[in-house]
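In: The sequence and its predicted three-dimensional model are supplied below.
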Amino acid sequence: MRRALLSAVLVSCACAGPIAPAWSQGRTRLLPEGGRVAVRLTAEERARIGVVTARLAPQPHKIEILAYGSVLDPARITDLTNSYAGALAALRTAKTRAEVSASALRRARTLGPTVVSGAQLETVEGSALTDEAAMAAAESQVRTLAATAQQEWGPVLGRAIVERSPLVTRLIERADLLVQATLPSGEAMKGPPATAFAEVPPQSERVTMRFVAPATRSDQRIQGVSYYYLVAGDSGLLPGMSVQAFLTSPQEAVGIAVPESAVIHWQGRAWIYRGVGADTFARHPVKPDAAISADRSVIDDLGNDTEVVVTGPQAVLSEELKGQIPTSGDADDD
């Protein structure tokens, strides 16, 4: 839509030659303002094209740090949980056999050589030693898997794997998904927030994530500090996805927070429309490094309370562009 409109502007310019500013042609739709064009729209016109404005005041806002999220495959957690459960079952079996063998050995020794021959005693002793060794091996396997869980996933998730807690059960059943959120290299936080947010592609809708624990390893692509978060399994995310994550920092930025619906992208930049007079609005650039707070861009160069177009900025841009296209009468006059 925007490309088509721009093409129409370029074609008209090529056909009609240089265009005089709209305000010099007796029009009142466009006005000069600070080197840019301001659009005049009455309340009735704004209502007709779906433009909504709001007066916003500058105030402190918690800054959100953009992190890089990866939805992890729970297969390794599932494998470790099942392996540990299998090792526990094997240990219980080995203990039972060792207890039975030890009891048989004690009984054979009590009966003495008059009842139990030397060969039979040796057989019982061999069985007892074999079962005791099997029990030791089973205990070692359990300890190894518990240590592996701790090393790979940290104390919180590692303990959950060993205990097969509801946290791990929900991950195995995919009622929840595990997201690793990695801060940009060099970025740090005193403590991760209890809740964070991830954007679900392609609509970029936000879903809430719940903090689990610091990650035991970083994302090799980013080399930053990482944290584990949980997100609902029905959030629209899938294992293997890369997503944008937003972690709230204790730092603050002072300015006017504008919603995403107020921002338009035009000529490679982000813009908003701000009020510059009665029923008059002009485009204002959004800094590329503008702080983000609660999914809103914080504009720190507007000064006092400002009327901002919060819904329908595309319609205002359309009116601005239409006002710069000469009418057929103007072309004939040239």
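Out: Done, it's in.

In: C-alpha only now, for contacts and for neighbours.
Out: Noted.

In: other SSEs contacting the longest helix along the chain?
Out: Ranked by number of residues, the top helix in the chain under DSSP state H is helix 118-163. Helices and strands touching helix 118-163, as assessed by 3 or more CA pairs under 8 Å, 6 or more residues apart in numbering; DSSP states H and E, comprise helix 75-111, helix 166-172, strand 205-214.

In: and the angle for it with helix 75-111?
Out: Relative orientation of helix 118-163 and helix 75-111, computed by axes from the mean of the first three to the mean of the last three CA atoms, to 10 degrees: 150 degrees.

In: I'd like to check the angle between helix 118-163 and strand 205-214, please.
Out: Using the same axes, to 10 degrees, the direction of helix 118-163 lies 140 degrees away from that of strand 205-214.

In: Could I get the helices and strands packed on helix 118-163 in TSV, plus columns for distance to Glu132 and mean neighbour count?
Out: TSV is the format used below for the helices and strands packed on helix 118-163 (distance: least, CA to CA, whole Å; neighbours: other CA atoms under 10 Å):
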stretch	distance to Glu132	mean neighbour count
helix 75-111	5	17
helix 166-172	33	18
strand 205-214	39	18
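
In: Tabulate the ones you listed (a markdown table), appending distance to Val179.
Out: Formatted as a markdown table, those follow (distance: least, CA to CA, whole Å):
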| stretch | distance to Val179 |
| --- | --- |
| helix 75-111 | 13 |
| helix 166-172 | 11 |
| strand 205-214 | 8 |
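
In: Nearest to Ala253, out of the ones you listed?
Out: Taking CA to CA, strand 205-214 is the member of the helices and strands packed on helix 118-163 nearest to Ala253, at 21.5 Å.

In: who touches the helix or strand just after that closest one?
Out: Per DSSP states H and E, the first helix or strand lying C-terminal to strand 205-214 is strand 226-232. Residues from elsewhere that reach strand 226-232, judged by CA atoms under 8 Å, 6 or more residues apart in numbering: 175-183, 192, 207-219.

In: Ok, stretch 260-272 next?
Out: Residues outside stretch 260-272 that contact it (CA under 8 Å, 6+ apart): 273, 283-288, 295-297, 308-314.

In: Any of these buried? List them.
Out: With burial judged by 16 or more other CA atoms under 10 Å, the buried subset of the contacts of stretch 260-272 is 273, 283-286, 295-297, 308-314.

In: still on that earlier bit, just tell me which of the helices and strands packed on helix 118-163 ends up closest to Lys322.
Out: When those are compared by CA to CA, strand 205-214 sits nearest Lys322, at 32.0 Å.

In: what comes up buried for the longest strand anywhere in the chain?
Out: Secondary structure of the chain read by DSSP state E shows that its longest strand is strand 242-259. Using 16+ other CA under 10 Å as the test for burial, strand 242-259 gives 242-249, 253-259.

In: okay, now the one to match up with it:
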Amino acid sequence: MIWQRMRTAAACSAAFLTLLSAQPDARAQSSGTAREPATVKLSPTQQKQIGLQTAVLARESHPEQFRAYGTVLDVARLTDLTNNYANAQAQLQTAQARLDVARLAFERARDLVQSAAMPRKDAEAAEGTFRTDQAAVAAADSQVKTLVATARQEWGAVIGKGIIERSPQVVQLIEREQLLVQVTLPPGVTLSEPPRLALAQASTRNANIELRYLSPAPRTDPRIQGVSYYFVAAGDSGLLPGMNTTAYVPSGKAYQGVFVEDTAIVQWQGRAWVYLRAGPETFRRHPIRTDQPISDDDYVVQDIPPGSEIVMRGAQVLLSEEAKSELRGGGDDD
């Protein structure tokens, strides 16, 4: 998406330069002091030529979001634990069945010995088998309990229970119908309650990816040291195991602002700006804060004057012409 928009902006710039060479009277006029952004002037024909589009956007209530850090986990260990637990359970059931048979044989032999119907050595052999099967059951039971504890320690109570019960959720993770994403908040950020939903982005897709809350994570990402949660994403979301992604987690609060797409935002001198219409043929660059992201490129902006007409398409061309105007002005001073 970003490369496509860069190519579009470049094409618009080329078309605009051609237009300027055909119409030498078109100029970017500077007004105000040197510290103030220049006013860029374009005729209606020039605005149409570069595909310039504007819109008046209303301030609305938007959920406040934190930019967090997501990692798509490889669930191979989850698969191993699930299979190991199933095998251990089967071994325990087999050992228990053998023990039940051995117990009956031992009790019968003991009764026969007491009635002198069976030699004592045969009864002792039956008892030995019974004791051996008792030990096998204890060992199998210990293995099952160890795997239960390991599952809960490594994956937390929710997924640990799913491993034990082989829940549909765990089966979907194993079969890659869903992906497990660990989302870690920035250090020092805490939430009053876990978020039900979050958003993520993948380099393979343009759209935001919905993440559904699953459980607290039993450990943090060691690189970030923040509070972590487990979320699940659709298996066909474009995320891949081992992939790092930016996640956007709602804080539970809301604020008023204007939603601005990345096509309206330009970067200049280390700051973010938008262009506002100042007149039928004039546009002025306006600084904005981008501390409330909706995605990697889109933001909710609070510092745009109410009723402002924002340039939604063509802002990069306006910036290019403004920069050229400043260069021309610098040349005149020499």
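Out: Looks like it arrived, so ask away. On a predicted model such as this, the values are computed, not experimentally measured, just so you know.

In: Just the buried ones among the contacts of stretch 260-272 of the first structure: which are in strands?
Out: In this view, those that belong to strands under DSSP E are 273, 283-286, 296-297, 308-311.

In: State the pair within the residues you listed that is farthest apart.
Out: Greatest spacing in these, by CA to CA: Arg283 and Arg296 (17.7 Å).

In: Can you tell me the element the equivalent of Ala272 of the second structure over in the first structure falls in?
Out: Using TM-score structural alignment, the partner of Ala272 of the second structure in the first structure is Ala270. Using DSSP H and E, Ala270 of the first structure falls within strand 269-277.

In: By how much does that strand deviate from the second structure on average?
Out: Compared with the second structure after fitting, strand 269-277 of the first structure deviates on average by 1.8 Å (mean CA distance after the TM-score superposition for the first structure).

In: Now find how far off-centre that strand is within its chain.
Out: 29 Å (CA atoms, centre = their mean, to the nearest Å).

In: Buried residues in it, which are they?
Out: By neighbour count with 16+ other CA under 10 Å, strand 269-277 of the first structure contains the buried residues 271-276.

In: Redo these as a markdown table? Include distance to Glu187 of the first structure.
Out: Listed next are these as a markdown table, based on distance: CA to CA, whole Å:
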| residue | distance to Glu187 of the first structure |
| --- | --- |
| Trp271 | 27 |
| Ile272 | 29 |
| Tyr273 | 32 |
| Arg274 | 33 |
| Gly275 | 36 |
| Val276 | 38 |
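
In: Which residue in the second structure occupies the aligned position of Ala215 of the first structure?
Out: Match for Ala215 of the first structure (TM-score structural alignment): Ala217.

In: and the closest residue to that match other than its chain neighbours, how many neighbours does it have?
Out: Nearest non-adjacent residue to Ala217 of the second structure, counting by CA to CA, 6 or more residues apart in numbering: Tyr229, 4.6 Å away. Residues contacting Tyr229 of the second structure under the criterion other CA atoms under 10 Å number 21.

In: Alignment lookup: Tyr229 of the second structure to the first structure.
Out: Aligning on TM-score structural alignment places Tyr229 of the second structure opposite Tyr227 in the first structure.

In: And Val258 of the second structure, by the same measure?
Out: Using TM-score structural alignment, Val258 of the second structure sits opposite Ile256 in the first structure.

In: Tell me who's in contact with that match.
Out: Counting by CA under 8 Å, 6+ apart, Ile256 of the first structure touches 56-59, 297-300, 302.

In: Please report the distance of the closest residue to it other than its chain neighbours from Asp301 of the first structure.
Out: Leaving out its chain neighbours, the residue that sits closest to Ile256 of the first structure by CA to CA, 6+ apart is Pro58, at 4.3 Å. As judged by CA to CA, to the nearest Å, Pro58 of the first structure and Asp301 of the first structure stand 10 Å apart.

In: Who has more neighbours out of the two?
Out: Between Pro58 of the first structure and Asp301, counting by other CA under 10 Å, Pro58 is the more crowded of the two (19 against 14).

In: from the buried ones among the contacts of stretch 260-272 of the first structure, which single one is nearest Asp234 of the first structure?
Out: Asp234 of the first structure has its nearest neighbour among those in Asp295, at 21.4 Å by CA to CA.

In: Do I have it right that the closest one meets Leu247?
Out: No: the criterion here is CA atoms under 8 Å, and Asp295 of the first structure misses it with Leu247 at 10.9 Å.

In: Can you name the residues that contact the residue lying closest to Leu318 of the second structure once chain neighbours are set aside?
Out: Counting by CA to CA, 6+ apart, Leu318 of the second structure lies nearest to Val40, which is 6.8 Å off, once chain neighbours are set aside. Contact analysis of Val40 of the second structure by CA under 8 Å, 6+ apart lists 27-30, 282-284, 318, 321-322.

In: let's see 6 Å
Out: 28-29, 282-283 (CA atoms under 6 Å, 6 or more residues apart in numbering).

In: Same check on Ser165 of the first structure?
Out: Contact criterion CA under 6 Å, 6+ apart gives no residues in contact with Ser165 of the first structure.

In: Report how many residues lie close to Glu36 of the second structure.
Out: Glu36 of the second structure is flanked by 12 other residues according to other CA under 10 Å.

In: make that Leu31 of the first structure, sorry
Out: By the criterion of other CA under 10 Å, Leu31 of the first structure has 21 neighbours.

In: check which helix or strand covers it.
Out: According to DSSP H and E, Leu31 of the first structure maps onto strand 30-33.
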